[in-house]
Every structure is written in structure tokens, then in C-alpha cells.
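1. need a structure here:
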Amino acid sequence: MNGFGKIVVFYDSWCPICKNVKINIGRFDWLHLIELQSIRENLEGTINVPLEKLEKEMYCLNKKNNHITVGIEAIASITARLPLFMILWLPIKLSSLLGIGSCIYKYIARTRKIIPVNNCDSSSCVYKKE
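-> From the prediction side, this is the model:
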């Protein structure tokens, strides 16, 4: 088992990109080190971050030490816990230290599409509540 503790990944279940990331994390989390929590559900007592911030970037909470990582650092936290993706940890960390990773992450986060509540019907929306 790797030396990393369990984390909670807070994702936006209204975002198709985030939902795909959630599915893939679940598929490759063989060590069961990642818990996934939608920011659209009751977060009381799980993380002390305003919803407005959680909507803008991905957050991870290390359950062992309560350390919070955000954005590209959250992606690094996730890859460090997925055996098949551990090889990506170093390039992601380096890109973060150089500022490139953060810029790319923020661009993707800023331009992603989310499906607003009560703004679609069965004929115009593929959103399905989890």
C-alpha cells in the first residue's frame, strides 16, 4: 500500500467533466484511498469551505491530517493515490511548482459547463441525478 492517507474529493455533480472524473477515480481507486463527495449534497461537518469556492475548483481533504489541497494540487493528491496514475504525480507537481499546471487547471475549471438546477427537461438535458 502506498504511504498516502485517505482523502475526500469534493466534486460538482452538476458538471459533466467532474462526473466523468468521479467515475474514473472510482474505476481506478484499487486501494480505496479516495472518498468522493458531491458539493451539491449536505457538506455539514465535512469541509469548512464556502460553496462558492467549491464551485470554482476541486478540493481534497486529507482525512489523516485535515490538510486541504485545491485545484492542480488536488489533482496531484488524487494521482498519488491511484496506482495506475502515480507516474503522473511528479509531472503534475512540477507543473504546479512552475505555475503552468495551475494556469491550465484554472482555465479548464473556468470554462467548464455545469447544468443548472431546474433548467432542463427530459428532452433537452442528459443530466441524471446520482
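2. CA only for contacts and neighbour counts going forward, please
-> Noted.
3. Just the element for N66, please.
-> Here N66, judged by DSSP states H and E, is contained in no helix and no strand.
4. dump the residue contacts of it.
-> Residues counted as contacts of N66 (C-alpha atoms under 8 Å, 6 or more residues apart in numbering): none.
5. run this one through as well so I can compare:
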Amino acid sequence: MNHLSSIIVFYDQSCGICRESKRIIEKRDHTGMITWLDIQDPDTLEKYPLLKGRNVQEAMHLLENNTYLYTGFAAVKRIVQLLPAGKWASLLFHLPGADQIGEKLYRVVARNRHTFSGATCDSGTCGIKR
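-> Now for the predicted structure:
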């Protein structure tokens, strides 16, 4: 883990898109700065009480230095900014309308993540509460 900052991403291990995104990001995270924790693991929510009361099923959450909590598209943007190759890609986030488009796209993918990845939910814990 990077000694300058602590980055924890809370993600849905039961989601194929989420697992594949994690795999791709881990390949680019050469310093291992990001720690990934599964929201389906009861210990995760117990260890991080700041997540209680938040619907972690609706969006990925990123905790930086136990201080800053990013959710959804803001978490995606922060991950891109942190990765070495992401410095250039993060310039796209400054284009007019990028946040609005990114938020809408993120919500569609998050809401349909199990359908898009062809996964089924046998545990009953992976559905998004509406």
C-alpha cells in the first residue's frame, strides 16, 4: 500500500462488471495503493461504521485517508486521477457536461450491473434497493 495515502474501495464482489473493473484497475495500480473490500462481507460494514445508513448497494464508495468519502461517479473519477495512466484521462472530466453525463451513465450501469454482467443473485443480497 502507498504510504502517502490510504485508499479503500468498497465494491460488490457479486457483480461481474465490478469484479472485472477491479481486475483492470489492479493491473494499472502498480504501487498497490488501492485496497478492495467486498460490501457483501458483513465484516466490512462492521469495521467501517461510516458506511452504516448508506446504501452501499447503489454505488461504489471510496474512502481516502479515513477522511474523504467519494461515491458513485465521484469515486470513479478519483480512481482515474490516482492511477498513473489516469492523469491524462482525468482531463476529460473537465469538459463541459462531463459530470452530468458521467453521473447518469454511472447510475444506469450501477442499477443494471447484474443484468449487464449476466450474473444471477442467489444470496438475495446483491439487488439494488429502490
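6. Report the secondary structure state of D122 of the second structure.
-> With DSSP: H, G, I helix; E, B strand; the rest coil as the basis, D122 of the second structure sits in coil.
7. Against D29 of the second structure, how distant is it?
-> In this view, D122 of the second structure and D29 of the second structure are 32 Å apart by C-alpha to C-alpha, to the nearest Å.
8. Of the two, which one has the most company?
-> Neighbour totals were compared for D122 of the second structure and D29, and D29 leads with 16 against 8 (other C-alpha atoms under 10 Å).
9. wait, doesn't the more buried one sit right on A85?
-> No: with contact defined as C-alpha atoms under 8 Å, D29 of the second structure does not count as touching A85 (9.4 Å).
10. burial of R78 of the second structure, as a residue count?
-> The burial count assigned to R78 of the second structure is 17, neighbours taken as other C-alpha under 10 Å.
11. hmm, back to that, which neighbours do D29 and A85 of the second structure share?
-> Shared contacts of D29 of the second structure and A85, defined by C-alpha under 8 Å, 6+ apart, are not found at any residue.
12. which residue ranges form the strands in the first structure?
-> Taking DSSP state E to define them, one finds strands in the first structure at 7-11, 34-38, 59-62, 68-70.
13. Please convert these to a markdown table, extending it with distance to V49 of the first structure.
-> Below are the strands of the first structure laid out as a markdown table (distance: least, C-alpha to C-alpha, whole Å):
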| stretch | distance to V49 of the first structure |
| --- | --- |
| strand 7-11 | 11 |
| strand 34-38 | 13 |
| strand 59-62 | 9 |
| strand 68-70 | 10 |
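14. Now render those as TSV, adding distance to S77 of the first structure and mean neighbour count.
-> Compiled in TSV, those are given as follows (distance: least, C-alpha to C-alpha, whole Å; neighbours: other C-alpha atoms under 10 Å):
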stretch	distance to S77 of the first structure	mean neighbour count
strand 7-11	8	24
strand 34-38	10	18
strand 59-62	7	23
strand 68-70	7	19
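15. Need the contact partners of stretch 6-18 of the first structure.
-> Counting contacts by C-alpha under 8 Å, 6+ apart, the residues outside stretch 6-18 of the first structure that touch it are 19, 22, 32-40, 54-55, 58-64, 74, 112-116, 127, 130.
16. Would you map the helices across the first structure?
-> For the first structure, helices defined by DSSP state H occupy the ranges 16-28, 51-56, 72-79, 89-98, 100-111.
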